[in-house]
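Student: Requesting a structural model of the entry that follows:
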Amino acid sequence: MVIVSSAAQAFEPEQPECIAPANAGGGWDFTCRQIGKTLYDLKTIGSPMQVVNMAGGSGGVAYAEVVSKRNEDNDLIVAASSATTTRLAQGAFPGSTMDQVRWVGTIGADYGVIAVKKDSDINTLPELFSKVKADPSSLAFAGGSAVGGWDHLKVLLAAKAAGIEDIRKIKYIAFEGGGEAVTQLLGGHVQVFTGDISEAKGFVDSGDLKILAVLSEDRLPGEEFNKFPTAKEQGIDAIGANWRGFYAPKGMSDEAYDYWVKAIKDTYASDEWKSVMANNGLMPLEKFGPDFEKFVADQISSTQDLSREIGLIK
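Tutor: Here you go, the predicted structure:
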């Protein structure tokens, strides 16, 4: 009788590859390259990670490629984020659903914030939404994503949690990036900024912005971030995490899937990755394997509900 050790049967990728569904630079490219480097530095993978940039359809081209042509590739993972679930929820990837791939895990998040000018007479999130309830047209929210995009949806999530029934009345104005949205706020053209902590922090430090709430479960770690209150502690249970993570082909073997889930989980817990997070403004968000899959399903469901309410989908 020949006995084969479990170690000999353990899966390891021969040619590890990460698809970044966009051109070089930006969040998805960062996700692939930084995780690939850290996996190799930690000797979790035996050869360097090949990063393939596959732009198109805001992630849709890569999604279709994995589903139709790479469905059984055990060596492949794909960078994803809140933008991925938003587009799946709104049907922006034609004919695609979340169950056509396997969801691996997160590597951190950039949490949403709602902020006003430093000298605004509004000091808390409940005060802000009280004004919205009294006169929805009196306040305009500005963000760096399109109508129905992530900056817009964060406001709607918070508004619903604050008890505002007709969120369609909330005025949202889209700009080309968070920086332009803040400029419009400081110029007095809009009254509220919606964005992420990483883009708001510099304006807080310069004395221009006042953060009313961070859309995280708990206060963020570190002296620089811990001073900002959460929406939750103000009685408004809204979480808005622009997560970063990975999915993998649906037809990937269970052994390969388990390997990648463990690899990402162990990397996330490493000192090396903690340093990458600190240097790039990423905040804690730990979701792996089945927990991450449920998280994705919940994100898609809530995004669909919000998108229906504002007439983006039927």
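
Student: Please make it C-alpha for all contacts and neighbour counts, starting now.
Tutor: Fine.

Student: Give the buried residues for the longest helix seen in the chain.
Tutor: Secondary structure of the chain read by DSSP state H shows that its longest helix is helix 289-309. Residues of helix 289-309 classed as buried by neighbour count (16 or more other Cα atoms under 10 Å): 289, 292-293, 295-297, 299-300, 303-304, 306-307, 309.

Student: Now do it: which elements does it pack against?
Tutor: In terms of contacts (3 or more Cα pairs under 8 Å, 6 or more residues apart in numbering; DSSP states H and E), helix 289-309 is packed against helix 82-89, strand 101-117, helix 150-161.

Student: please redo it, this time with the cut-off set to 6 Å
Tutor: helix 82-89, strand 101-117 (3 or more Cα pairs under 6 Å, 6 or more residues apart in numbering; DSSP states H and E).

Student: With mean neighbour count and distance to Ala263 as extra columns, can I get the ones you listed in TSV?
Tutor: TSV is the format used below for the helices and strands packed on helix 289-309 (neighbours: other Cα atoms under 10 Å; distance: least, Cα to Cα, whole Å):
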stretch	mean neighbour count	distance to Ala263
helix 82-89	22	21
strand 101-117	26	10
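
Student: how about the ones you listed, which one is nearest Ile167?
Tutor: strand 101-117 (16.1 Å; Cα to Cα).

Student: the strands in the stretch 101-250 of the chain, which residues?
Tutor: Under the criterion DSSP state E, counting those that start in this stretch, the stretch 101-250 of the chain carries strands at the ranges 101-117, 140-143, 171-174, 192-196, 209-214, 241-249.

Student: Tell me how far the fifth one lies from the chain's centre.
Tutor: Between the mean C-alpha point of strand 209-214 and the mean C-alpha point of its chain there is a distance of 19 Å (Cα atoms, centre = their mean, to the nearest Å).

Student: With stretch 7-16 instead?
Tutor: That offset, for stretch 7-16, works out to 30 Å (Cα atoms, centre = their mean).

Student: Please spell out which residues along that stretch are buried.
Tutor: Those would be 11-13, 16, for stretch 7-16 by 16+ other Cα under 10 Å.

Student: How about stretch 231-245?
Tutor: 231-232, 236-245.

Student: measure it end to end?
Tutor: Chord length of stretch 231-245, first to last residue, is 24 Å (Cα to Cα, to the nearest Å).

Student: Second chain to compare with the first, below:
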Amino acid sequence: MTSPLRAVRRLAGATALVTALTSCTLLNATPEVPKDWHPRGSVSALVAFAPGGGSDRSARVMAQGLNELDGGYHVNVENKEGGSGAVGWAGFLAEEGNGNALLVAEGALNTLPLVYDVPFTYKSFTPLMMFAQDSRIVVARKDSPYKTCPDVARAAREKRVVTGSSGKTGADALVIGKFKKQGGKFGVVPYGSTGEVLTGLLGKQIDIAPSSASSAKPYLQSGDMKALCTMTAKRYDDPVLGKVPTAKEQGLDAEVTLWRGVFAPAGIDDVQRRYWIRSLERAMRSKAYHEYLKADMLTPAHRSGPEFAAYLKRYDARVKEDLK
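Tutor: Predicted structure coming up:
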């Protein structure tokens, strides 16, 4: 039979153990995010591509818009290039739970995991805001026998048509996928950027080239190239490019969209997510943002939070079909 003294000692020991375990749990617990949370100091905005490209420009515009809000923090763009975006996006996984980190990404975040074995998908991050949409225009040299995109599709059924591509996972790859679905043979020469693709076209290394509208426009104005079609839903609102018919107008079921948007790491608090969505909405009112849309000939977009997530799910299903 246990003596009363021994029972008291056991109870005291058990109480001490519970107290110690509780203290340990509290020490290791993640502090609750206050309801009035806002970032302080330096906020990183990661771009998984080199400075000077489309993703880098979009990140710097969004960072400028956020910094103009004077919210007590400063957004710094950080470039971590390599592996067609894989290096930067894989590195961003380590920011899980960090409300002071942002990621500016684009459609290749959907397509890259379809082509390469990478440790992430678009679902690995928290979607905040889709702020723009890009597409592609298909061009050829001024002396090319092709006048339209259906001309290219028909020619590819009889002989190999060579095109350039600035990557296996971006908008260029989606354009090529649309052509391949028409049947025919296509050869693809890889390049590091849209500028290099267009240089290759002028140098007669390739027959046709998908390009961003802003990159192709000067060559169309100079007469060195001609436009075959756009892959947009409707024609560009532009004196030069507005004359170019869409692929759909020409009878091809071919539309290509490249989204641009901002993410936070996985595991952030809902308070932090809402803060960044509100701030990005305000940043999209800036003069720099609207000048950027005009200069890069982009379509404005505004899909935030759950709406952006739903769009990404639909987009992912669509590009899986395009890249089959």
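
Student: And the TM-score between these chains?
Tutor: After superposition, the two chains reach a TM-score of 0.79 (TM-score structural alignment, normalised by the length of structure 1), with 290 aligned residues with a Cα RMSD of 2.8 Å.

Student: picking that back up, could you identify the pair within the buried residues of stretch 231-245 of structure 1 that is furthest apart?
Tutor: Ile236 and Gly245 (26.5 Å).

Student: Tell me how far the residue nearest to Gly281 of structure 1 when sequence neighbours are not counted lies from Met98 of structure 1.
Tutor: Counting by Cα to Cα, 6 or more residues apart in numbering, Ser198 is the residue found nearest to Gly281 of structure 1 once chain neighbours are left out, at 5.9 Å. Distance, Ser198 of structure 1 to Met98 of structure 1, by Cα to Cα: 28 Å.

Student: Kindly report the same for Leu157 of structure 1.
Tutor: From Leu157 of structure 1 to Met98 of structure 1 the distance is 21 Å (Cα to Cα).

Student: These two - which one has more neighbours?
Tutor: Leu157 (21 against 18; other Cα atoms under 10 Å).

Student: Tell me which residue of structure 1 lines up with Val152 of structure 2.
Tutor: Matched by TM-score structural alignment, Val152 of structure 2 corresponds to Leu128 in structure 1.

Student: and its match, what does it touch?
Tutor: Counting by Cα atoms under 6 Å, 6 or more residues apart in numbering, Leu128 of structure 1 touches no other residue.

Student: Pro51 of structure 2 - how many residues pack around it?
Tutor: Using other Cα under 10 Å: Pro51 of structure 2 sits among 16 other residues.

Student: again but with Phe175 of structure 1, I slipped
Tutor: 17.

Student: repeat for Gln191 of structure 1
Tutor: Neighbours of Gln191 of structure 1 (other Cα under 10 Å): 19.

Student: So it is in contact with Ser138, correct?
Tutor: No. Counting by Cα atoms under 6 Å, Ser138 is not a contact partner of Gln191 of structure 1; they are 8.7 Å apart.

Student: to the chain's geometric centre, what's the distance from stretch 187-195 of structure 1?
Tutor: Its chain's C-alpha centre lies 22 Å from the corresponding centre of stretch 187-195 of structure 1 when counted by Cα atoms, centre = their mean.

Student: So the counterpart of Met49 of structure 1 in structure 2, which state does it fall into?
Tutor: Mapped onto structure 2 by TM-score structural alignment, Met49 of structure 1 lines up with Val75. State at Val75 of structure 2, reduced to three classes by DSSP: H, G, I helix; E, B strand; the rest coil: strand.

Student: surely Val75 of structure 2 meets Val43?
Tutor: Yes. Shown here, Val75 of structure 2 and Val43 form a contact pair, counting by Cα under 6 Å, at 4.6 Å.

Student: Structure 2: helices as residue ranges?
Tutor: Using DSSP H, helices in structure 2 cover 4-28, 54-67, 86-92, 108-115, 149-156, 171-180, 194-202, 213-222, 270-283, 287-295, 305-322.

Student: and the angle from the last one to strand 258-265?
Tutor: Looking back up the chat, that one is helix 305-322 of structure 2. Interaxial angle, helix 305-322 of structure 2 versus strand 258-265 (axes from the mean of the first three to the mean of the last three Cα atoms, to 10 degrees): 130 degrees.

Student: Mean per-residue distance, helix 305-322 of structure 2 versus structure 1.
Tutor: By mean Cα distance after the TM-score superposition for structure 1, the fitted helix 305-322 of structure 2 averages 2.9 Å away from its aligned residues in structure 1.

Student: ok, the nearest residue to Glu158 of structure 2 once chain neighbours are set aside - how many residues close by?
Tutor: By the measure of Cα to Cα, 6+ apart, the closest residue to Glu158 of structure 2 outside its immediate chain neighbours is Gly184, 7.1 Å from it. Residues lying near Gly184 of structure 2 (other Cα under 10 Å) number 17.

Student: Now do the contacts for the counterpart of Gly85 of structure 2 in structure 1.
Tutor: Using TM-score structural alignment, the equivalent of Gly85 of structure 2 in structure 1 is Gly59. The contact partners of Gly59 of structure 1, by Cα under 6 Å, 6+ apart, come to Pro21.

Student: please redo it, this time with the cut-off set to 8 Å
Tutor: Gly59 of structure 1 is in contact with 21-22, 84, counting by Cα atoms under 8 Å, 6 or more residues apart in numbering.

Student: Then Leu66 of structure 2?
Tutor: Listed by Cα under 8 Å, 6+ apart, the contact set of Leu66 of structure 2 reads 75, 279-280, 282-283.

Student: Spatially nearest residue to Asp73 of structure 1, not counting backbone neighbours?
Tutor: Leaving aside its chain neighbours, Asp73 of structure 1 sits nearest to Met252 (5.9 Å; criterion: Cα to Cα, 6+ apart).

Student: Thanks a lot, see you next time.
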